[in-house]
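Novice: Next one to model:
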Amino acid sequence: MSSVIYQGLFFLFILLGLALPLGWYIKEIMQGKIPKGVRFLRPVEELFYKVIGPISKKEMSAKRYAMNVVMLSLFSFILLVVLLMTQHLLPGGSAVKNLSLPLAINTAASFVTNTNWQAYAGETTLSNASQMFGLTVQNFVSAGVGLSVLVALLRGLSQVRKKALGNFWQDLTRSLVYILLPLATIFAVLLISQGTVQSFKTGAAYQGLEGKSLWLYLGPVASQVAIKQLGTNGGGFFGANSAYPFENPTLFSNFLENIAILLIPAALIFVFGFWVKEWKQGRTIMVVSLFFLLLAFIGVAFSEYYGPEFARVLGSTNLEGKEIRFGVGWSSLWSVGTTAASNGSVNAMMDSFTPLGGAIPLFLMQLGEIIFGGVGSGLYGMLAFLLLAVFIAGLLVGRTPEYLGKKIEAFDIKMASLVILTPLMLTLFGAMALVVHPDVLAWLTNHGPHAFSELLYGATSLANNNGSAFGGLLADTPFINILGSLMMVVSRYLPIIAILFLAENMGSKKKAALSSGTLSTVSPTFVSMLIIVILVIGALSFLPALALGPIAEFFTMK
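Specialist: Below is the predicted model of the structure:
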């Protein structure tokens, strides 16, 4: 067990060592200060602006910024639905069928919202053209949208008496050209060096051990895997996702992908400190994030390492559903990383984890995926919790709450509450809708508390834009496809709109001077309070549901 803990600490050391310089680089890029080493990409940036037109030069209000985000996403959604429903007619699509309308809607909504929920096996359902020009493109764009919205919030928090939030198209272009594309290229090359497939061929025939002729699926895998992890998307080229050897071949590729899941979210915490010019404010968020991630990792690893006797294989550990080359340590670390961030990729079958080993990743999602979280969305979700904690602290001491020298007023708390409560309410209502459906038992392969855990996990994943699944739930049904599409869209765009209006309101305020009565938001006391606020909201909202699922399964397991 001690070696597993050392693995986690080593991983975090490397993660933070890479995130710090990347955070400085992202801050420089998003503020328009292009470093010399990447100025050769400026013509590409300028070409984007010429294509977009004059709109790419004007600063935007919250309403206009939000409208452009929604219109781009709507256009992307329609284009992707059409592509998926006509893929059989496209080059290289003769071996696959067109997707049904409910599945096409669900898949398009999933990738446009950065969820990457997959109710299909990619290698048998989609063509290479659909994977490349549909899904991979949206992996870039959806991550860029999240990063752009975060930057708009940072402008609002740092500027004084100014409502304009910058230009969405400039923010999106810079995030794509200077951040996501270069990083994805580097990671794709590293993955190819480890054996991750990158080919335009659909597959190759081979003879199996029993003498039967079999088909090995191939495709442009490494390029999709790189951005699916870096953009906290998570959608795999293959149905088995990152547990599949051609998508995640070696221990080193597993380490690279695991780093990629949390790299940009961790770097954005440094961006926050650099942007507001108060690193201690970023330190507060980093300490809280590391606290939850480490605690979750130790909990999952301990539960899987000392699993129930009937599940023990090759010693005392629970290796059911895990790849032997990864073992308990790297499987546990991946499970908490992918659910802390809104990534959703898997390198082990979550359905085979012990009850508590599965409950912890489930709870991480239910917190709103603010522990590092998705690209952009994780940090602005954490900032919503932070503003709520500041507001509560202000009530306790009888002072008007302030953050970064700006007063936190009723409108700000309403917007922060929308960000916090939207995925929470969607999770509960989504789970209820699944449970009361008359066909629910036909969708499940398990019974009892574990079956309820599968339903709760699915609803949580959809409502929090994660995309991972417990397994055991038949996801490709018209009801789940349409319900899931609605949940993913509302959970993505309602918080985005709330964040943009929060940013505009914060930017329009004057900055007050610090005084002896100003609440410190960098002290250990405030860090503790922020942790308590996050836990209380999560525990009060989901403890009854968790008691019916993984907790009940834990106490009834023999």
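Novice: Only C-alpha atoms from now on, for both contacts and neighbour counts.
Specialist: Will do.
Novice: What residues of the helix or strand harbouring Asn505 count as buried?
Specialist: Asn505 is part of helix 478-507 when elements are defined by DSSP states H and E. By 16 or more other CA atoms under 10 Å, the buried positions in helix 478-507 come out as 480-493, 495-507.
Novice: same question, stretch 90-104
Specialist: Gly92, Gly93, Val96, Lys97, Asn98, Leu99, Leu101, Pro102, Leu103, Ala104.
Novice: Before we compare anything, build this one as well:
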Amino acid sequence: MSVTAAGFLQLAMVIIVLGALYVPLGDYMARVYHSDRHLSGERLLYRIGRIDPRRQQTWVAYALAVLAFSLVSFVLLYVLQRVQGVLPWADGKAGVSPSMAFNTAISFVTNTNWQSYSPEVVMSNLTQMLGLAVQNFLSAAVGMAVAIAFIRGIVNRRGTGEVGNFWVDLVRGTVRILLPLSIIVAIILLTQGAVQSLRTGFDFTTLDGRQAHSMLGPFASQEAIKELGTNGGGTLSVNSAHPFSNPTPLSNVVEILALLVIPVCLTRTYGTLVGDRRQGHTLLGVMATIWATMLTVVWIFESRTDGVASNAAGAMMEGKEQRFGIPASALWAVSTTGTSTGAVNSAHDSFSAAGGGALIWNMLLGEVAPGGVGAGLYSILVMAVITVFVGGLLVGRSPEFMGKKVGQHEVTLAALYVLVMPALVLSGTAVSVILGSTTGFQGNSGDPGTPGSIHGFGEVLYAYASAANNNGSAFGGLTVTSDWFQTSLGLAMLLGRFLPIIFVLALAGRLAKQRPRSRDVAVGDHALAPVGSVESGTSASDNGFATMTLARTEASTTTADSDASTLPTHGPLFGVLLLGTILLVAGLTFFPAMALGPIAEAVL
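Specialist: Below you'll find the predicted structure:
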């Protein structure tokens, strides 16, 4: 079988499995967050934490809980790194330096997993398991919780301003979704030969007679949650290109599926919770269009044979695993930059100028194709709010989103959300390239005006795009161990994560205080409907959807957004408007910077 045929086979497997899981997993996640039942283990956690799971929170209380939990997580992870040298299972590794520990703690708490170090050299297995792997679960659960809180703001029909209980959402996302899925993925990886060991390593003799040491650790389990949680930080420096973590083409497909499955299926969850599956289908269509377009661009440019080296290799094979080849590398790269994951199975710095530029552009779109766990959903919903406002004004219709008015305050919060990432990326890149002290860290830089210097600019742009979008992947030619990069990228990750969360929750609070124009909401098969509007035998939930119940009915009622005076938020027309808004915002913001880096490099 040719490499191209194998690539299409892997792509087909990814699409087919995602299609098969879309409905059951999406509806399962909706039931998880909608249910008023608490598992015995969950009740124990609530008692230990003195948490009342029935108590609902306003957006302010919810945001404070997110920030407090994240602050405690940061402090604990920072301390663990600093003292790892005196803890068991250290394997001779000393404590992590202050600047690196600061950067890493922020990185994993913000779901970025940016790694300015070689994991097998710097981090002990205890730190990997007790600190980094734990944050892989918790930071992902935080993103999912914020997305669910935003949905509650949309469906809250009582005008109370409540968006749920953060602690309940955090526990359920971790215990009921991430943990069981990670176990399944880890078992599959083990059957393919991924390493799962409590030993720290072993010595061996090389072919030329020298003695060497190989790292061992719990790779399979951490590989599973780093993909499922769209985290990306690996236990080995070459990440998912290492055969200990990703040994076969089948394991490669499984890991691509793992990083896509929750963000994709959350669109189904959204459609189910708001009571109109068409809403989720529209979002999924926009995500799929961006993802497919980016995959096509990267695949084509990486398969070309421009230059002596490329012609000799038959394609752009430098920096790519022979086991996977061009198609699987392109599929992974587009998926990881589109999901805020950051895991890699090839060196992005080795991609062609056009291919690497497409990966940067994929992040600069806001990582909504399909975005990180939870973060992708609330990101595209914010863009949908902006689309409703702009589109409604253009066609003379009232700016409303799912029956809730989008006024000055709502669109201001949405605009602030959108502006955070560009401000961090462009200011961080500008200051870094101006500082003379940073030029030497650009591994592929050269004299001003040369292709090398242009690529060096692209490396810096990629770094801040990755940090501000909480992605974590990088162009490997840039050395980021200086105090400037450790601190500035750490701040970009911190602000790029929590400022948008605050604006999203504030927007959710504004929407939750509104009473929709109509109490009717679309009801599909196994969708949400107002209590009392369906047959007896259903029960109300107290988990932030108190006026809703999961129902099964044959007919659909009139939706609040189906009135002729408002712009429908489903269907191909709105999907095109939403796609255009995403492209327009990113294009106007980042085209000049892209022209100075990847575009200039591609045309030289």
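Novice: Once they're superposed, tell me the TM-score.
Specialist: Comparing the chains after superposition, counting by TM-score structural alignment, normalised by the length of the first structure, produces a TM-score of 0.96; 550 aligned residues with a CA RMSD of 1.4 Å.
Novice: quick one on the thing from earlier: out of the buried residues of stretch 90-104 of the first structure, list just those in helices.
Specialist: Leu101, Pro102, Leu103, Ala104 (DSSP state H).
Novice: Quick check: the gap between the most far-flung residue of the first structure relative to its centre and Leu218 of the first structure.
Specialist: Relative to the centre of the first structure, and counting by CA atoms, centre = their mean, the farthest-placed residue is Gly211 at 42.8 Å. Taking CA to CA, to the nearest Å as the criterion, Gly211 of the first structure is separated from Leu218 of the first structure by 21 Å.
Novice: and the residue most central in space within the first structure, what does it touch?
Specialist: Nearest to the geometric centre of the first structure sits Ser342, at 1.7 Å (CA atoms, centre = their mean). Neighbour list for Ser342 of the first structure: Thr115, Thr232, Asn233, Met365, Glu369, Gly373, Gly374, Gly378, Asn464, Asn465, Asn466, Gly467 [criterion: CA atoms under 8 Å, 6 or more residues apart in numbering].
Novice: got it, and Ala545 of the first structure?
Specialist: Shown in contact with Ala545 of the first structure (CA under 8 Å, 6+ apart): Leu456.
Novice: Name the nearest residue to the aligned residue in the second structure for Ala95 of the first structure, sequence neighbours excluded.
Specialist: In the second structure, the residue matched to Ala95 of the first structure (TM-score structural alignment) is Gly92. When the adjacent residues along the chain are set aside, Gly92 of the second structure lies closest to Gly85, with 7.0 Å between them (CA to CA, 6 or more residues apart in numbering).
Novice: And Leu386 of the first structure, by the same measure?
Specialist: Distances taken as CA to CA, 6+ apart put Leu530 closest to Leu386 of the first structure, at 6.4 Å, once the chain neighbours are dropped.
Novice: Now do the same for that neighbour: helix, strand or coil?
Specialist: On the three-state scheme (DSSP: H, G, I helix; E, B strand; the rest coil), Leu530 of the first structure is labelled helix.
Novice: what's the spacing between it and Phe10 of the first structure?
Specialist: Computed with CA to CA, the distance linking Leu530 of the first structure and Phe10 of the first structure is 26 Å.
Novice: Mind checking which of the two has more residues around it?
Specialist: Leu530 (25 against 11; other CA atoms under 10 Å).
Novice: Next, the contact list for the residue mapped onto that one from the second structure, please.
Specialist: Correspondence of Leu530 of the first structure to the second structure, assessed by TM-score structural alignment: Leu578. Leu578 of the second structure makes contact with Val286, Met383, Ala384, Thr387 under the criterion CA under 8 Å, 6+ apart.
Novice: Pull out the buried members of those residues.
Specialist: Applying 16+ other CA under 10 Å to the contacts of Leu578 of the second structure, the neighbour count classes Val286, Met383, Ala384, Thr387 as buried.
Novice: Please say which position in the first structure the second one maps to.
Specialist: I take that to be Met383 of the second structure. By TM-score structural alignment, Met383 of the second structure lines up with Phe385 in the first structure.
Novice: once aligned to the second structure, how far is the host helix or strand of Val336 of the first structure on average?
Specialist: For Val336 of the first structure, the enclosing helix or strand under DSSP H and E is helix 327-340. Superposed on the second structure, helix 327-340 of the first structure shows a mean distance of 0.4 Å to its aligned residues (mean CA distance after the TM-score superposition for the first structure).
Novice: whereabouts in the second structure does that helix align?
Specialist: Aligned using TM-score structural alignment, helix 327-340 of the first structure spans residues 325-338 in the second structure.
Novice: and which of the contacts of Leu578 of the second structure is nearest to Val155 of the second structure?
Specialist: Proximity of those to Val155 of the second structure was ranked by CA to CA; the top entry is Ala384 with 15.5 Å.
Novice: now the helix or strand containing that closest one against helix 325-338, angle please.
Specialist: In the assignment (DSSP H and E), Ala384 of the second structure maps to helix 375-394. Put simply, helix 375-394 of the second structure runs at 70 degrees to helix 325-338, going by axes from the mean of the first three to the mean of the last three CA atoms, to 10 degrees.
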